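J.: Coordinates for the following, if possible.
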Amino acid sequence: MENARKAKHGWALTLFFTILSVVYILPIVIVVYNSFKSKVWINKTPFALPNEKSFVEFLNYTKGIEKTNFFGAFVVSLFITVISVLLICLCTSMCAWYIARVNSAFSRTFYMLCAFSMIVPFQMVMFTLSKIANMLHCSNPFGIIFVYLGFGAGLAIFMFVGFVKSIPLEIEEAAMIDGCNPLQTFFGVVLPIMKPTMITVAILQAMWIWNDYLLPYLVLDQRKWKTIPIAVQYLKGGYGAVEMGQMMAMLVLAIIPIVIFYLACQKYIIEGVVAGAVKG
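T.: Below you'll find the model as predicted:
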């Protein structure tokens, strides 16, 4: 009787999450097939599939790429995302290792400050941040990387500390007995063990930085540098006119790299999140 009840509940949960998945995926599907339709037909029948009248092949893609200088924005976004993610993963993993292994008032206070930074909304500091970034000449792809490091450190350190506390201390002690210094112990022993959490942090940070619009808009000098979210906004003309087909085409191109990265690393996500939550 109990097994039948569990099976019934299992089917109900499966059906519920299947419907929920369809609801989440449906807007993406609508964007994809509307990217092959003309603007007039998108406005008339936004939920209809392309037909012989509305289908414009890859015209929206070619015009969108030309108008937004998409590949230039793609290079800028790729550079900022890759370097920022690498820097966040390296710096925060080392910091988390220190916090987890050095039990002092300083390390505990620093950890609490990092945890507190996750609940501070960006809107509270965005104007002050943009002013300071301008004063420090950070309005370029190199400067904004350090801004992302500051904003991404809180979540990354929180996840890494939880994982490091689950690593047996005896492994590090054995490495030190064998003659390893702290840097050799970290890069040779601890860092390989942190791989699942490292990939999870990298995915979360990459998705955030790649899709971020507000921070680059406030910090970057847009006369020289544009990320993809900023470039796509240039398809919005005066008086509210929007080239919907071209904008949807650019959105499709923009999500392809991050979707590929996510699919390649998705098996590590749950493993890394659970590992990071073993100990707080």
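J.: CA atoms for contacts and neighbours, from now on please.
T.: OK.
J.: can you pull the contacts of the residue nearest to Y217 when sequence neighbours are not counted?
T.: Leaving aside its sequence neighbours, Y217 sits nearest to I230 (C-alpha to C-alpha, 6 or more residues apart in numbering; 6.8 Å). Contact partners of I230, counting by C-alpha atoms under 8 Å, 6 or more residues apart in numbering, are Y213, P216, Y217.
J.: Can you lay out those residues as TSV showing neighbour count?
T.: Formatted as TSV, the contacts of I230 follow (neighbours: other C-alpha atoms under 10 Å):
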residue	neighbour count
Y213	16
P216	25
Y217	17
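J.: I have a second one here; can you model it like the first so I can compare?
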Amino acid sequence: MITQNKTKTYGYIVLGLVLSLFWFYPFYLVIVNSFKTKAEIFVNTLGLPSEGTVENYPQAFGALDFVSSFFNSLIITVSSIFLICICASMAAYALSRRKGRTSSLIYFIFAICMLIPFQSIMIPLISIFGSFDMLNRFGLMIMYLGLASSLSIFLYFGALRGIPIALDEAAIIDGCNRFQVFRYIILPILKPTTVTVIVLNAIWFWNDYLLPSLVINKDGMYTIPLKMFYFFGEYSKQWHLALAALIIAIIPIVVVYMFLQKYIIKGISDGAVK
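T.: Prediction:
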């Protein structure tokens, strides 16, 4: 019996290692080829660089106009996430504390909206925002707020179901109003869920290309994914610079994930199970 358990454990370990190799393989290609010249990438894509070069990184940094594009990506991502965390948490709190058919119906509508593909509303959405002259950075943030609210409210609502209403009642007896109850008691308890919402949406907003390409049409407002498109011309593709730019672009979001990862699993489980 013990031998069978050990064999099963070793089998899971081997399977995990094999799956991790498949998962890390694309990252290996990106990292290794970012240190090669353009010619060497086509000659030897899979192998290590024969003469490693770091010149791709400063060239990619300049071609990206990194300072400007980084600022645009940062302000769009941070502002959108701030709006989402405030609006979604307050909406979920109101829905979770008001018992009735209306609240259940509103929550059901938000949950169903997660199933609507963006491509089905893409054209009318851009048309409506364009008619009100609400494109570029401000319009993009409002669109992200609407598109990300469903999942965020779903996570917050699930977490709030695990927080007893007795906490609210005790705070109200002590003299707090509803906003103070939410601000000083409920919101701190929702910290793991808030971190989960931040990370999930930050990864989406930071790496998104489709929606910004449709909304942003002014010079000086392009995000990092939009700037990376310029490495792929009609007649030539600068893979050596594109891969180096990709490494530069993912570093900020990887750093954010590393600092917040301990809250992510707990936040997802709170929002989906309770």
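J.: Overlay them and tell me the TM-score.
T.: Aligned and superposed, the two chains score 0.96 in TM-score terms (TM-score structural alignment, normalised by the length of structure 2); 274 aligned residues with a C-alpha RMSD of 1.3 Å.
J.: Please, which helix or strand holds the equivalent of the residue nearest to Y217 of structure 1 over in structure 2?
T.: Aligned counterpart of I230 of structure 1 in structure 2: L226 (TM-score structural alignment). Element membership for L226 of structure 2, per DSSP states H and E: helix 224-228.
J.: Narrow the contacts of I230 of structure 1 to those in strands?
T.: Cross-referencing these against strands under DSSP state E gives no overlap.
J.: Could you check how far the residue nearest to Y217 of structure 1 is from V252 of structure 1?
T.: From I230 of structure 1 across to V252 of structure 1, the span is 15 Å (C-alpha to C-alpha, to the nearest Å).
J.: re the thing from before, of the contacts of I230 of structure 1, which is the nearest to K8 of structure 1?
T.: Of all those, Y213 has the smallest distance to K8 of structure 1: 44.3 Å, by C-alpha to C-alpha.
J.: What does that closest one correspond to in structure 2?
T.: Mapped onto structure 2 by TM-score structural alignment, Y213 of structure 1 lines up with Y209.
J.: ok, now how distant is that match from I216 of structure 2?
T.: Going from Y209 of structure 2 to I216 of structure 2 by C-alpha to C-alpha gives 11 Å.
J.: wouldn't Y33 of structure 1 be in contact with N51 here?
T.: No: at 10.6 Å, Y33 of structure 1 does not count as touching N51 under the criterion of C-alpha atoms under 8 Å.
J.: which helix in structure 2 runs the most residues?
T.: helix 239-273 (DSSP state H).
J.: OK, contacts around the residue mapped onto A63 of structure 2 from structure 1?
T.: By TM-score structural alignment, A63 of structure 2 lines up with K67 in structure 1. For K67 of structure 1, the contact set (C-alpha under 8 Å, 6+ apart) comprises L235.
J.: Helix or strand: which one has K67 of structure 1?
T.: For K67 of structure 1, the element it lies in under DSSP H and E is helix 59-68.
J.: relative to helix 244-265, how tilted is that helix?
T.: 90 degrees (axes from the mean of the first three to the mean of the last three C-alpha atoms, to 10 degrees).
J.: Can you tell me, leaving aside adjacent residues, what's nearest to Y262 of structure 1?
T.: Counting by C-alpha to C-alpha, 6+ apart, the residue nearest Y262 of structure 1 is I203, at 6.5 Å.
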